[in-house]
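J.: with the sequence up front, the predicted model follows.
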Amino acid sequence: MTPTDSTLSTLPQARDRFTPAQALAMGVLLMANFTLAVDFSILTVALPPIGRELGFDTASLQWIVTAFAVCAASFTLFFGRVADLLGRKRLFLAGLVLLGVASVVGGLATTPGVLLAARVGQGTATAMVTPAALALMTTMFPEGRARSRALGLNGALMAAGFTSGAVLGGLLTGGVSWRWAFFVNVAVAAAALLVGAFVLHEPRRVARARLDVLGALTVTAALFALVIGIDSAGRVGWGSPGTWAPFVVSAAFFVMFALAERRAAEPLVPPSLLKRRTVAWGNLAGLLAFATETSLVFLLTVYLQEILRYTPIAAGLMLGVLGVGTVLGGLLAPRVIGKVGSSRAIVIGSVVQAAATLPLVFASDDRSWAIPLLILSFLGGVANLVAIVGYVVTATGGVHSDQQGLATGLVTMSQQVGIALGTPVMAAVVAALAGVGLLAGLQAAIGLNAMIALATAVLVAIVLGRPRRQ
């Protein structure tokens, strides 16, 4: 830890409450991140109407979701570093401009190509705004309860955005038009841009380093191919050559990236950062936390509709209980971290999540399981967000302010890769047991989900040991 970091970590912790200026700045950052979280899922329900109106064939509809996810995951590490070099506030505001423009284009689209271009713009804006917003939060507050509270609020609202996106998309599509799923973003981006220009501040950069262009290109290509492979696995299965070819390409680019970083005078990802156990293992824990909970939502959606025969609307409302749990978990996480430390919060959250998920292995085709499912999914949602906020605090703690953009870029990358990875893996388990029956496949996938959460807890407990108190 540098002297600057030591000074920050020993600042009085009485400033647990936000000042009015900090509260206003946090409002802008939280509003932007919530909106981008909603964008991940808001068009899911609207895909059939979009396809009919714009002329998408059925096989191409998934690219409306994939185009966004690929760009959001692929460019986040690059833009995290750009935030460090050019300024977090500047990148945040530029991302909002891109979000607004792309959303106008999407709302007015009349052809598939224009709509997909708009989704590419929205995904790229997400890769710009999310790490910049997180970096502004982590540099706004010293390590401790105030930062944990800020990250807890962010986690709670982003979780709420992920879970409420489909519901909001359904309401807009059914009530007015799917185009309003785009136009809402324009109003949010404009408001955040106007207010953020005046209330957001960041520490002055001491020196301006050069961007590692080769490192940026190779890691972006590696992440792009990785997400394409994950998406292909979800659509055509893990045994298809179309699935494994992108993974091979991704591995090759990751090797090139590692070689480029060894030779770069100012590497995109300094080896000293990745050598921090909290950064490396914290991000792995976060990836697994996102992969397990988002894929569990998929499994429970299939269970409620295909096994218990609930309507899509009823199933969505029932899973809203899980969303409430995640919001509560984000609000409770700072208290847990304040008492036991961020690494131990990951362990506790993952253990409770596993304990809440495991009983669902025994779920049957009897509707009496609906009430236990609601209770267990609520508890699992609370625990999952405690683990997620714990990983963000762990992975950004002790990192010098000049590298916070990169650190939060890594956090965002692990989050988005986890979201993309979880569902295809669980879907493959369900498909592998299709001959036995759908319920048996769902039970096996839920059991694997619980075991991954438990393994995450064990891994963090072993590798990170006794964490220091926040």
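T.: Received the coordinates, thanks.
J.: only C-alpha atoms from now on, for both contacts and neighbour counts.
T.: Will do.
J.: contacts only, for residue 173.
T.: With contacts defined as Cα atoms under 8 Å, 6 or more residues apart in numbering, the neighbours of residue 173 are 45-46, 179-181.
J.: highest neighbour count among these?
T.: Scoring the contacts of residue 173 on neighbours with other Cα atoms under 10 Å, the highest-scoring entry is residue 181 at 25 neighbours.
J.: wait, what's in contact with the most centrally placed residue in the chain?
T.: The centroid of the chain falls nearest to residue 415 when counting by Cα atoms, centre = their mean (3.7 Å). Residues near residue 415 by Cα under 8 Å, 6+ apart: 286-287, 290.
J.: what would these look like in JSON lines with secondary structure?
T.: Formatted as JSON lines, the contacts of residue 415 follow (DSSP: H, G, I helix; E, B strand; the rest coil):
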{"residue": "286", "secondary structure": "helix"}
{"residue": "287", "secondary structure": "helix"}
{"residue": "290", "secondary structure": "helix"}
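J.: if you go by neighbour count, which of these are buried?
T.: Members of these that pass the buried threshold by neighbour count (16 or more other Cα atoms under 10 Å) are listed as 286-287, 290.
J.: of the contacts of residue 173, closest to residue 366?
T.: Within those, proximity to residue 366 (Cα to Cα) peaks at residue 45, which comes in at 27.0 Å.
J.: what sits against the closest one?
T.: Residues in contact with residue 45, defined by Cα under 8 Å, 6+ apart, are 166, 169-170, 173.
J.: by neighbour count, which of the residues you listed wins?
T.: When the contacts of residue 45 are compared by neighbour count (other Cα under 10 Å), residue 169 ends up highest, at 25 neighbours.
J.: before we move on, what SS does that one have?
T.: Under three-state DSSP, residue 169 comes out as helix.
J.: repeat for residue 43
T.: Reducing the assignment at residue 43 to three states with three-state DSSP gives coil.
J.: ok, structure two:
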Amino acid sequence: MRKQSGTTARPGAALAVLAGAQFTVMLATSIVNVALPQIRSGVGLTESGTTWVVNAYGLAFGALLLAGGRAADLLGRRRILLAGLGLFGAASLAAGLSTTSTALITARAAQGVGAAAIAPAALALVMDVFPPGPGRGRALGVWGAVSGAGGAAGVLLGGVLTQAWGWRWIFHAVAIGTFLVLIATAAYVPRAPGTERGRFDLLGTATVSLALTALVWGLTSARRTGWTDTQVLGAFALAAVLLVVFVLVERRHPNPLLPPRLFRTGRVAAGNVLMALFGSVWIALFFFLPLYQQQVLGSSPLVTGLGQLPLAGANMLGSTLAPRISRRIGATATVTAALLAEAGGMLWLSRISAHGSYLTDVLGPSVLIGLGLSIAFVQLTALSVEGVPQTDTGLAGGLVNTTRQVGGAIGLAVLTTLAASVTAAAPGPHLDALTSGYRTAFAIAAAVITATALLTPVLARRGRPRGPTAESAHPKQAASFTRTS
């Protein structure tokens, strides 16, 4: 590759490091799921406190992604990435050393803050290193592979480490990996040019971060207390008020956190709407599937983790194939087909049995879901950053990660509430009731993904920019979403 501004003489090494940074973020999202019973007894957590081991990370991560993306554009993407990795690694180490529930939950929240800096900065640096064209498509394929594989690998690694050395090592392992990525980032990732000059929108950042915090807190609390709980409704009302304030602040600020130009090029709005719907099922999959394997099929943490390997393998294969399929049939058709494949896998899971087995109930749909999920993720990420000016790539990366996280929080809250309701009302033995709840969750997830597939051609077409835009400036990048089959 010709060395230019924004590129590096070793793009492969830079991509490997940046993909490693994204992998650590996704790994931390799911690695605790299998170990929650051991973590609960290890630091004396209550039932509600156990859920906050997961929620504290997701809450901080989802609420601060926009701020992390904007900071990367204004202060330097490499600098923010290094700072995020440092905080993430230190917080992971602190989580593993925690002896009280308060210390552990605080460390998990600090992990989320670090992740909110890592994810958008790393994606923006990928866009800097790989200019529009086939190279960027392949790079996003790698990005998709590690993103999906990180979620599956988290369940696997969490099971292996918990059974072999105890739950603390799930955090120690993440800390070691993060510090290795930090060192490699300093060595192989170039400083990105084109950082925008301007004043950081502190008021806009504060209002939208608090709004997202209130929204995600309300959603996660609703899973435990119900949708009509006074505190839950109050959190939703506060989120709505703060979002209105955010809009008013943005209209007056000279350098707004979400500049209008971000939505006037490419298909940013369409991509983020679809990513939110897509994300609403993603997180729920890695929540319900391990629970079914452990609570219904009786698998150990290690066996449950090993059961994620076919899904992870299919995910990596799909991400590798995504750019080739897109060039052949068009990106819109690729996304639609991938989403329908994922929906088929979810529908297959909705037929699980309380007396089934991994081979008959989990293996086949896991492979189908892994292929569809990975291909859709790669193409939706490309759609969400298409045509974005270089000075806004960090923010665009933060936005697409935010919509996926918030969509995931909404989807998980709704699906867990519905699954619990079905389980509580189901007659018969406890395992049959549990399975009924999980079947309901997977069936609704299949319906959501099917609806997303049907919306894809409509939104992609409507989101196509008119007149001279960044699409004409970067024809190779735009061609994938202009052509449909």
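T.: Now that the structure is in, tell me what you want to look at. The structure presented is a predicted model; accordingly, all values stated were derived computationally and were not measured.
J.: quick TM-score on the pair, please.
T.: The pair, once superposed, lands on a TM-score of 0.89 when counted by TM-score structural alignment, normalised by the length of the first structure; 456 aligned residues with a Cα RMSD of 2.6 Å.
J.: map residue 427 of the first structure onto the second structure.
T.: When the structures are aligned by TM-score structural alignment, the residue of the second structure matched to residue 427 of the first structure is residue 416.
J.: whoops, I mixed them up, residue 24 of the first structure
T.: Under the alignment (TM-score structural alignment), residue 24 of the first structure maps onto residue 13 of the second structure.
J.: for its match, pull up the helix or strand it's in.
T.: helix 11-30 (DSSP states H and E).
J.: now tell me what touches that helix from outside.
T.: Residues from elsewhere that reach helix 11-30 of the second structure (Cα under 8 Å, 6+ apart): 8, 54, 57-58, 85, 115, 118-119, 122-123, 125-126, 129-130, 139, 142-143, 146-155, 174, 177-178, 181, 184-185, 188-190, 286.
J.: next step: those residues restricted to helices.
T.: Counting by DSSP state H, the members of the contacts of helix 11-30 of the second structure that fall within helices are 54, 57-58, 85, 115, 118-119, 122-123, 125-126, 129, 139, 142-143, 146-155, 174, 177-178, 181, 184-185, 188, 286.
J.: now list the buried members of these.
T.: Using 16+ other Cα under 10 Å as the burial test, those include 54, 57-58, 85, 115, 118-119, 122-123, 125-126, 129, 139, 142-143, 146-155, 174, 177-178, 181, 184-185, 188, 286 as buried.
J.: the alignment partner in the second structure of residue 464 of the first structure and residue 113 of the second structure, how far apart?
T.: Applying TM-score structural alignment, one finds that residue 464 of the first structure aligns to residue 460 in the second structure. Using Cα to Cα, to the nearest Å, one gets 32 Å for the distance from residue 460 of the second structure to residue 113 of the second structure.
J.: those two: who's more crowded?
T.: Between residue 460 of the second structure and residue 113, counted using other Cα under 10 Å, the more crowded position is residue 113 (26 against 23).
J.: which residue of the first structure is paired with the more buried one in the alignment?
T.: Taking TM-score structural alignment for the superposition, residue 113 of the second structure sits opposite residue 124 in the first structure.
J.: and that match, what helix or strand is that in?
T.: Under DSSP H and E, the secondary-structure element containing residue 124 of the first structure is helix 112-140.
J.: how far apart are that helix and its match in the second structure?
T.: In the superposition with the second structure, the average deviation recorded for helix 112-140 of the first structure is 1.1 Å (mean Cα distance after the TM-score superposition for the first structure).
J.: what helices or strands is that helix leaning on?
T.: Of the remaining helices and strands, those touching helix 112-140 of the first structure by 3 or more Cα pairs under 8 Å, 6 or more residues apart in numbering; DSSP states H and E are helix 20-41, helix 63-74, helix 76-86, helix 88-108, helix 145-175, helix 404-432.
J.: look up how far residue 252 of the second structure lies from residue 90 of the second structure.
T.: As defined by Cα to Cα, residue 90 of the second structure lies at a distance of 38 Å from residue 252 of the second structure.
J.: neighbour count winner among those two?
T.: residue 90 (20 against 9).
J.: which stretches of the stretch 301-450 of the first structure form helices?
T.: With DSSP state H, counting those that start in this stretch as the definition, the stretch 301-450 of the first structure shows helices at residue ranges 312-340, 342-357, 370-396, 404-432, 438-464.
J.: count the neighbours of the residue in the first structure that residue 203 of the second structure lines up against for me.
T.: Mapped onto the first structure by TM-score structural alignment, residue 203 of the second structure lines up with residue 214. When neighbours are defined as other Cα under 10 Å, residue 214 of the first structure has 16 of them.
J.: residue contacts, residue 214 of the first structure?
T.: Taking Cα under 8 Å, 6+ apart as the test, what residue 214 of the first structure contacts is 257, 260.
J.: same thing but 7 Å
T.: When contacts are counted by Cα atoms under 7 Å, 6 or more residues apart in numbering, residue 214 of the first structure is found next to residue 260.
J.: tell me how far it lies from residue 278 of the first structure.
T.: Using Cα to Cα, one obtains 26 Å as the distance from residue 214 of the first structure to residue 278 of the first structure.
J.: ok, now residue 31 of the first structure?
T.: Residue 31 of the first structure sits 28 Å away from residue 278 of the first structure, taking Cα to Cα as the criterion.
J.: show me which of those two is the more surrounded one.
T.: Higher neighbour count among residue 31 of the first structure and residue 278: residue 278, with 26 against 18, using other Cα under 10 Å.
J.: what's the matching residue for that one over in the second structure?
T.: By TM-score structural alignment, residue 278 of the first structure lines up with residue 267 in the second structure.
J.: same check on residue 335 of the first structure?
T.: Aligned against the second structure - with TM-score structural alignment as the criterion - residue 335 of the first structure pairs with residue 324.
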